[in-house]
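Enquirer: Below are the sequence and a predicted model; questions follow.
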Amino acid sequence: MKIGYIRVSTQEQNTIRQEILMERLGVDDLYIDRASGKNAQRPELQKMMEYVRKGDTVIVESISRFARNTRDLLELVERLTGKGVEFISQKEAIDTTTPTGKFMLTVFGAVAELEREYILQRQREGIAAAKGQGRYKGRKPIEPPGLDMVIRRWRAGELTAAEAMRKLDLSPSTFYRKAKRFAG
């Protein structure tokens, strides 16, 4: 089977371009993640890695859609190879069934990682410049309605921490950080 994997970084980004490519390539099954590629802990990627079996081919539009660093890329491809699954990156024309394809995979993986580092560096430089000009204030703090009341009830023992987090729709780290700063 031909298995397609698509990734975009955010919920707002469009997958249509990649979906059209997969349809043109005759992909039988498709997995789509809307998540950062900074690590391999993506739900659809994990499902796909579990699903594929010997003789399948995993097709991606480009290496950067599959992995953002060389280590993850090589580990994922090694897992696929161990299962007898071929990996093809359309943009870079990489086919891991050949020694040249394996070599090119490593080279392009390193280039994709370098590109990601350049993006992050430019982002940091842009933020620093904007801060210097007083135009960047950072992310607005999360202040859910009723925060003070829920924290008071939690401290009084009327709510468990889990109930308080659920009511406020906060992660544990955010909840405890806010509770620590809350003077009561």
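Expert: Looks like it arrived, so ask away.
Enquirer: contacts and neighbour counts: CA atoms only from here.
Expert: Fine.
Enquirer: Let me see the ranges of the strands in this protein.
Expert: Using DSSP state E, the strands of the chain run over 2-8, 29-34, 57-60, 86-89, 94-95.
Enquirer: Please work out which residues outside the third one touch it.
Expert: Surrounding strand 57-60, the residues in contact under the criterion C-alpha atoms under 8 Å, 6 or more residues apart in numbering are 1-6, 22, 66, 85-90.
Enquirer: do the shortest one as well
Expert: When contacts are taken as C-alpha under 8 Å, 6+ apart, the neighbours of strand 94-95 outside the stretch itself are 86, 87, 88, 89, 101, 102, 104, 105.
Enquirer: one more time with 10 Å
Expert: Under the criterion C-alpha atoms under 10 Å, 6 or more residues apart in numbering, residues 57, 59, 62-63, 86-89, 100-105, 108 lie in contact with strand 94-95.
Enquirer: Use this one as the comparison:
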Amino acid sequence: MLRIGYVRPSEADEAESAAVLRAQGCQVIRIEEGAGEAPMVLASILEFIGEGDQLVAPNLQHLGRSTRGILELIERLEQRGASLVTVDPPLSSAGPAGQQLRAILEAVAALEPPEAPRRRTRAPAHEIRALQRAGLGPVEIARKLGVSRMTVWRKLKALRAEPCGAA
């Protein structure tokens, strides 16, 4: 059984959260790179987590923006034969306690308003150009602006295609 620790950036100290997960016996600890829309590190964990493994997080807030999102995460883990464990409060999605946890989360989710469609973050071309001129590469620019790498590549391509004098 592999215990995989996961930390999403927040107001809490990431190093402190990682230390707590190490103390919980996590062999692998992954920290999300930025506070962007899609948690890429969590998505990669869900791709390789296997039967009997545990995803360990400091608390439920590190796992999703809504109760529905946390329920979806638990379902994906269960499909892979894995479970969720939180440190504070100590919760687990496995066994009878897991059924109780799911029932509570479903009740809370029923009280939440439906999620509003998310607006996509758009990076202005002038910001991308300024960061590129400052020596940053497309990956660093994407992280800094909270957009996808593909967005940066498209904007850079469009900037190269502009006729001279246009800005």
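Expert: Structure's in. What do you need? Just so it is clear, the model here is predicted, and its values are computed rather than measured.
Enquirer: Quick TM-score on the pair, please.
Expert: Here the TM-score for the pair of chains, by TM-score structural alignment, normalised by the length of structure 2, is 0.60; 127 aligned residues with a C-alpha RMSD of 3.7 Å.
Enquirer: Any quick ChimeraX command for the buried ones out of the contacts of strand 94-95 of structure 1?
Expert: Typed into ChimeraX, the line below selects the buried ones among these, using 16 or more other C-alpha atoms under 10 Å:
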select :57,59,62,63,86,87,88,89,101,102,104,105,108
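Enquirer: Looking at the contacts of strand 94-95 of structure 1, which is nearest residue 37 of structure 1?
Expert: For the contacts of strand 94-95 of structure 1, the minimum distance to residue 37 of structure 1 (C-alpha to C-alpha) is 10.4 Å, reached by residue 63.
Enquirer: contacting residues for the closest residue to the closest one other than its chain neighbours?
Expert: Nearest residue to residue 63 of structure 1, sequence neighbours excluded (C-alpha to C-alpha, 6 or more residues apart in numbering): residue 89, at 6.0 Å. Going by C-alpha under 10 Å, 6+ apart, residue 89 of structure 1 touches 58-66, 95-96, 101, 105.
Enquirer: Spit out the contact partners of residue 42 of structure 2.
Expert: 6, 7, 8, 30, 31, 32, 55, 63, 73.
Enquirer: how close does the second one get to residue 129 of structure 2?
Expert: Using C-alpha to C-alpha, to the nearest Å, one obtains 32 Å as the distance from residue 7 of structure 2 to residue 129 of structure 2.
Enquirer: Looking at those two, which has the bigger crowd around it?
Expert: Applying other C-alpha atoms under 10 Å to residue 7 of structure 2 and residue 129 shows that residue 7 carries more neighbours, namely 26 against 17.
Enquirer: Grab the nearest non-local neighbour of that one.
Expert: Per C-alpha to C-alpha, 6+ apart, closest to residue 7 of structure 2 is residue 31, 4.7 Å.
Enquirer: what about that neighbour, distance to residue 17 of structure 2?
Expert: Distance of residue 31 of structure 2 to residue 17 of structure 2, given as C-alpha to C-alpha: 10 Å.
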